[in-house]
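Enquirer: any chance you can model this:
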Amino acid sequence: MNEEPKQQRSGADEDFEEQLRELLAEGANTIRPAPAPYPEIRQRGATERRYRAVAAGAVLVMLAAVPVGAYALAGGDAGGDTAGPAPEVSATLRTPATPAPTPSSSPSGPARPTTEDQLLDGITFEEAVDGLEKCLAYDRSHAGGPSDAFRTDLGTAEEYRIILAMNSTGDSNAPGNGTYVVAVKEPPKQTRLICNIKNGRAEGLNTSTGSDGPPDAGPVRSDINGGKLHQQSFLDRGNWKLPFRWGVIGTVEPSVARVTVSYGGATSRAALDHGWFVASGVLERQVTRAPHIKGYDAEGTLVYDSDEDKYYAKQLP
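Expert: Take a look at the predicted model:
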């Protein structure tokens, strides 16, 4: 058998083969994907997670903003509860009604006295309120002194009831005529104040707190500091300025239905005002005896007589 002679390879063939291998290698590198950029993929995943969290939070905020009555749970046929729309709920706000002021009070001030007869000598309620406010301002302006440790905060005008307003007569101890305003504040911090207004200014203030007198003083109790309303200075004893407007105030128990006050030969029936009694008159002559006070129950029975009260001063100083 004759063998076919081996073909001789030329150098050109070898060069061509080498170039072909290089081209194939380059093509393989081009087709094969490059290694995955792990850091970039990780960063993108974190970003996507943050985006989803923000989106979920926004959905929760929107759900929280929906009115409570907007959706109700209803039983579903598939065995679970499904959300279904509830009837529309009105969210209209209603302004609460403002109670009308009672006839005995002012919307922004103290309460009025029970009777108009407690406002004397042409003094209007508005003038009495103005006097009370000046008294309280006078008290606040004197706070901080050496005796302030014993001072009681008198509060505001709205807390009081004006029970008496009348002219005041000047004397040797306090010259100059003016106006007295008497106001009281109810328990638990019962307070009574007597203020003297002269020339549009508060010139003096007298206050007391708590109930007057000892427990066995009786159902009618004259105010322990009310003497300034019905007497002039002891310096002028026997020489009072006449005619003289006087007043008597005090407290009464619920069992008392009527109080009378006799002074200088005339008798006045007192007004009963939320546990207080208020009497007044005009004195035409000099006196030496204190006002004579009597109290009666609903049956007309005498239940108190100041002449029999061991704590009541029957004679003027």
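
Enquirer: all contacts plus neighbour counts: C-alpha atoms, from now on.
Expert: Noted.

Enquirer: mind listing the strands for the chain?
Expert: Counting by DSSP state E, the chain has strands at residues 71-75, 81-85, 161-168, 178-185, 191-198, 201-209, 220-222, 244-252, 258-263, 266-269, 271-273, 276-283, 292-296, 302-305.

Enquirer: of all those strands, which lies closest to His230?
Expert: Comparing the strands of the chain by their distance to His230 (C-alpha to C-alpha), the top pick is strand 244-252, with 4.4 Å.

Enquirer: what lies in contact with the closest one?
Expert: The contact list for strand 244-252 (C-alpha atoms under 8 Å, 6 or more residues apart in numbering) reads 166-169, 212, 219-223, 226-227, 229-231, 261, 275-284, 291.

Enquirer: please spell out the ChimeraX selection for the buried subset of those residues.
Expert: Here is the ChimeraX command that selects the buried residues among these (16 or more other C-alpha atoms under 10 Å):
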select :166,167,168,169,212,219,220,221,222,223,226,227,229,230,231,261,276,277,278,279,280,281,283,291
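
Enquirer: the structure of the following sequence is requested for comparison with the preceding one:
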Amino acid sequence: MNDEQWRGQDGEADTDAGVSGDFEEHVRELLAEGAYTIRPSPAPYPEIRRRGVVERRRRVAVAGAVLVTLAAVPVGAYALGAPGGGARTAASKPSASATLATTPTPTSSPTPTGPAGPATPGQLLDGITPAQASDGLEKCLADDRKYASGRMNDRDLGTADGYRIILAMNSTGDSNAPGDGIFVVAVKEKPTQTRLICDVKPGDDSGINTSLGGDRLPDSPPVQADINGGKLYQQSFLDKGAWKLPFRWGVIGTVEPSVAKVTVSYGGATSEAALDHGWFVASGTLNQQVTVAPRIKGYDAGGTLLYDSDNDESYEKTLP
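Expert: Just a heads-up that it's a prediction; the model follows:
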């Protein structure tokens, strides 16, 4: 069947067959003649490349401007994203050209002068104040320096601020040292262990007893009474049987670290000693004449007896 002889389903030729054939032929001619106009033109590559270069340059310029802007923002002004959508501001730092505030120089407190005080207030007796005890020690040392030229050995006991006062109490005058005053006992550990017993009288007179190097030996007992401490608990042997009463007494000595408690019995009364940096200090008041020396006992932390002066052959148990 050709285009001109096409018939419909009823067997008759379609009356529009000629028209349709002419139209199709015309369309083919038009397509053939204008085919080149329908074909897409080649891509304008030079123009596309030019625009791409311009766009890249523009982006570089914008990025440079952003960097300049960020450089001008102070370090402390930017914010960083924080969990939860918040922001945390970076701590600001002074610029290199900023003038830093001058840190004020702290005012140094004056260096304490004078001797250190005892471990317990009860070691200053009879109303003697720390200032009075310190003044007594100062006077004692000054008198010692004043008479230094008359001694065989040129010792230097140092200054009061190198000592620690462990006892101060009233002293009772006797035939050997007339006039009442105060006793001041002071110790120091460096450069050499030193113990001073100062008997300070009113006016310019004072006496001093000095122990240098310490009395303790490798075989010494855990509690050891001071070898020259007798002047603190007895009056002169010239006044034997005629002591002035009441009489303030004191006992001093050294202890080992194992000793936790020291007691001193004298004239029928017992006192517990104060422990002060390796020293023990006991005191009391006598209202009767005595002939027996103080009895000293030392205990450990559990209450076990470590020392009893009655069993110490080196301890003088009676008074002269």
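
Enquirer: rewinding a little: looking at the strands of the first structure, which is nearest to Glu48 of the first structure?
Expert: So among the strands of the first structure, strand 81-85 is nearest, using C-alpha to C-alpha, at 29.7 Å.

Enquirer: and that closest one, what does it pack against?
Expert: Under the contact definition 3 or more C-alpha pairs under 8 Å, 6 or more residues apart in numbering; DSSP states H and E, strand 81-85 of the first structure sits against strand 71-75.

Enquirer: start and end residues in the second structure for the strand it packs on, please.
Expert: When strand 71-75 of the first structure is aligned against the second structure using TM-score structural alignment, it corresponds to no residues at all.

Enquirer: how far off centre is that strand?
Expert: How far strand 71-75 of the first structure lies from its chain's middle: 44 Å, per C-alpha atoms, centre = their mean, to the nearest Å.

Enquirer: show me where the stretch 101-250 of the first structure has its helices.
Expert: Here the stretch 101-250 of the first structure has its helices, by DSSP state H, counting those that start in this stretch, at 125-141.

Enquirer: distance of Ala87 of the second structure from Thr285 of the second structure?
Expert: 78 Å (C-alpha to C-alpha, to the nearest Å).

Enquirer: could you report the distance from Gly170 of the first structure to Thr179 of the first structure?
Expert: Computed as C-alpha to C-alpha, the Gly170 of the first structure to Thr179 of the first structure distance reads 10 Å.

Enquirer: do Gly247 of the first structure as well
Expert: Here the distance between Gly247 of the first structure and Thr179 of the first structure works out to 12 Å (C-alpha to C-alpha).

Enquirer: so between those two, which is more surrounded?
Expert: Neighbour comparison, Gly247 of the first structure and Thr179: the larger count goes to Gly247, with 27 against 23 (by other C-alpha atoms under 10 Å).

Enquirer: go through the longest helix along the first structure and flag the buried ones.
Expert: In the first structure, ranked by residue count with DSSP state H as the criterion, the top helix is helix 38-65. Across helix 38-65 of the first structure, burial judged by 16+ other C-alpha under 10 Å covers no residue at all.

Enquirer: can you check stretch 236-244 of the second structure too?
Expert: Neighbour-count burial for stretch 236-244 of the second structure, counted by 16+ other C-alpha under 10 Å, picks out 243-244.

Enquirer: so it aligns onto which residues of the first structure?
Expert: Stretch 236-244 of the second structure falls opposite residues 233-241 of the first structure when the two are matched by TM-score structural alignment.

Enquirer: now check Asp309 of the first structure against the second structure: what is it aligned to?
Expert: That one, Asp309 of the first structure, aligns with Asp312 by TM-score structural alignment.

Enquirer: counting neighbours, what do you get for that match?
Expert: As a burial measure, the neighbour count of Asp312 of the second structure was computed by other C-alpha under 10 Å and equals 13.

Enquirer: mind listing residues that contact stretch 192-201 of the second structure?
Expert: By C-alpha under 8 Å, 6+ apart, stretch 192-201 of the second structure touches 136-137, 139-140, 171, 179-188, 206-214.

Enquirer: ok, now how distant is the aligned residue in the second structure for Ser108 of the first structure from Ala160 of the second structure?
Expert: In the second structure, Ser108 of the first structure lines up with Thr113, judged by TM-score structural alignment. Here Thr113 of the second structure is placed at a distance of 8 Å from Ala160 of the second structure (C-alpha to C-alpha).
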